[in-house]
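1. below is the sequence, then the predicted model.
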Amino acid sequence: MILLSFYLKLALGFLIAGFIFHFIGFASPFWNKYSSSHLGLWTYCSDTYRGTTCGSYSAQVAGVHAARAFEVLAVLGYIVLLILLVLYIRRTNVTMLHLSIVAAFVIVALIIIGILCWVYAKRQHEYGLHFAFAFCCIGAILTFVGGILLIRERMTITVVTRGTTSTTSGGVSATRTVTHTRVTVSR
């Protein structure tokens, strides 16, 4: 049975919720809305007398391509973050926790840059922002809070290193044995 600290459980909850919000926003065609049509990163939909018709579009604006690229990198970053957290939980390796913290904040930066690229690309249009855009913003906020909680998790860990070290003299060398122990400090 794996025991998780309070801060790690909370961080996992925020990070998973952030991923879900971001992924829904990433995949939905509702970043912008204009009267009878709506637009997403990948799909343009229009309401007609027969119903709603949707299709993919190739944007001619570099900002849309940049927004797509940064949002795809953010989704891939979530996968990397999940792998790092699983490694941390299974092995209690503090390095994996440090990398997880960095990954969380890189994901937040990627999402924000993607959002800013989208807003810049669509600034001259009369489109209004819609719920999928807001979901990506919420995903960034939740991931940021999860990153802060991972920092708090790191603050509760004390790494105790034990070992023997000796120098080489007379052709005899000694090896150093290092043991890492996780100690949770409750305050």
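-> Sure thing, it's come through.

2. can we go C-alpha only for contacts and neighbour counts from here?
-> Noted.

3. what distance do you get for residue 30 to residue 126?
-> Residue 30 sits 15 Å away from residue 126, going by Cα to Cα, to the nearest Å.

4. neighbour count winner among the two?
-> residue 30 (24 against 11; other Cα atoms under 10 Å).

5. ok, now which ones touch the more buried one?
-> Residue 30 makes contact with 38-40, 130-133, according to Cα atoms under 8 Å, 6 or more residues apart in numbering.

6. which other helices and strands contact the helix ranked longest in the chain?
-> As assigned by DSSP state H, the longest helix anywhere in the chain is helix 62-91. Packing partners of helix 62-91 (3 or more Cα pairs under 8 Å, 6 or more residues apart in numbering; DSSP states H and E): helix 6-27, helix 94-121.

7. put this beside the first:
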Amino acid sequence: MDLSSISVFVKVCMILIPLGALLHLIGFASPYWASVPNFHGGIWKICKVNRLCEDYLDWPSLPGWLRATQFFETVGLILIGAAGILLILTILVQMFRDKKIFSILNAILCFAAAGCIFVGVIIYGTQDGISTYLSWAFGLCIVGGILVGVAGVLLIVSAVARG
């Protein structure tokens, strides 16, 4: 496998997409989207100060905004995975490497993933009573979305530079 023929922008994306996926996955799964002295919670569970945690999946009904956040963050994670797989295929398979459409499709996947992540964090962060107590896992999802969005921009630049 000869990586010398691959654009430097694509090589940077080889770092940005997995790093963005890792940061988003940690934030996605962590119950620290919001934190106050007596409890902390994420999009999947809530924990009290005595470390008793309860999964939201066990609740009979959830607010619509939390379900929407779960949906958009999950779709964002799936799209990051698809972008990562397509990037690997673009690098390893000669047929994919020679066609500009795969770089553009990969950029679209990155933009869609970042968009879903940002919609999810906006929905969560604008809720009354939560916005003043946002915590580190919320921030990790934002940073992961930014990294994937930057990877999308670099993939477009790579496709345009290729001609």
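-> In hand now; what should we look at? Computed from a predicted model, the values in this text were never measured in an experiment.

8. wouldn't residue 93 of the first structure be in contact with residue 87 here?
-> Yes. Between residue 93 of the first structure and residue 87 there is a contact under Cα atoms under 8 Å: 7.4 Å.

9. which neighbours do the two share?
-> Contacts common to residue 93 of the first structure and residue 87, judged by Cα under 8 Å, 6+ apart, are absent.

10. ok, average deviation of stretch 136-146 of the second structure from the first structure?
-> For stretch 136-146 of the second structure, the mean distance from the matching residues in the first structure following superposition reads 0.5 Å, by mean Cα distance after the TM-score superposition for the first structure.

11. matching residues in the first structure for that stretch?
-> Stretch 136-146 of the second structure corresponds to residues 131-141 of the first structure when matched by TM-score structural alignment.

12. what does the matching stretch rub up against?
-> Residues outside stretch 131-141 of the first structure that contact it (Cα under 8 Å, 6+ apart) are 17-26, 28-32, 40, 107-108, 111-112, 115.

13. same deal with stretch 53-69 of the second structure?
-> 43-47, 119-121, 123-124.

14. looking at those residues, which is nearest residue 163 of the second structure?
-> residue 119 (33.0 Å; Cα to Cα).

15. what does that closest one align to in the first structure?
-> Match for residue 119 of the second structure (TM-score structural alignment): residue 113.

16. how much space between the nearest residue to that match once chain neighbours are set aside and residue 118 of the first structure?
-> Spatial nearest neighbour of residue 113 of the first structure, excluding adjacent residues (Cα to Cα, 6 or more residues apart in numbering): residue 70 at 6.8 Å. To residue 118 of the first structure, residue 70 of the first structure is 10 Å away according to Cα to Cα.

17. what's the counterpart of the residue nearest to residue 113 of the first structure in the second structure?
-> Per TM-score structural alignment, residue 70 of the first structure is aligned with residue 72.

18. and the residue lying farthest from the centre of the second structure, how close does it get to residue 22 of the second structure?
-> Relative to the centre of the second structure, the most outlying C-alpha is that of residue 50, 30.5 Å out, by Cα atoms, centre = their mean. Note on residue 50 of the second structure: its distance to residue 22 of the second structure, by Cα to Cα, is 29 Å.

19. out of the helices and strands packed on helix 62-91 of the first structure, which gets nearest to residue 145 of the first structure?
-> Residue 145 of the first structure lies closest to helix 6-27 among these, at 6.8 Å (Cα to Cα).

20. near the residue nearest to residue 113 of the first structure, how many other residues are there?
-> Quick note: residue 70 of the first structure (other Cα under 10 Å) scores 21 neighbours.

21. was I right about it contacting residue 111?
-> Yes. Using Cα under 8 Å, residue 70 of the first structure is in contact with residue 111, at 6.5 Å.

22. and the residue nearest to residue 90 of the first structure when sequence neighbours are not counted, helix, strand or coil?
-> Leaving aside its chain neighbours, residue 90 of the first structure sits nearest to residue 2 (8.0 Å; criterion: Cα to Cα, 6+ apart). When classified by DSSP: H, G, I helix; E, B strand; the rest coil, residue 2 of the first structure comes out as coil.

23. tell me how far residue 2 of the first structure lies from residue 39 of the first structure.
-> Relative to residue 39 of the first structure, and taking Cα to Cα, residue 2 of the first structure is found at 44 Å.

24. okay, these two: which has more neighbours?
-> A side-by-side neighbour count of residue 2 of the first structure and residue 39, using other Cα under 10 Å, places residue 39 first with 24 against 6.

25. alignment lookup: the more buried one to the second structure.
-> Residue 39 of the first structure maps onto residue 41 in the second structure, with residues paired by TM-score structural alignment.
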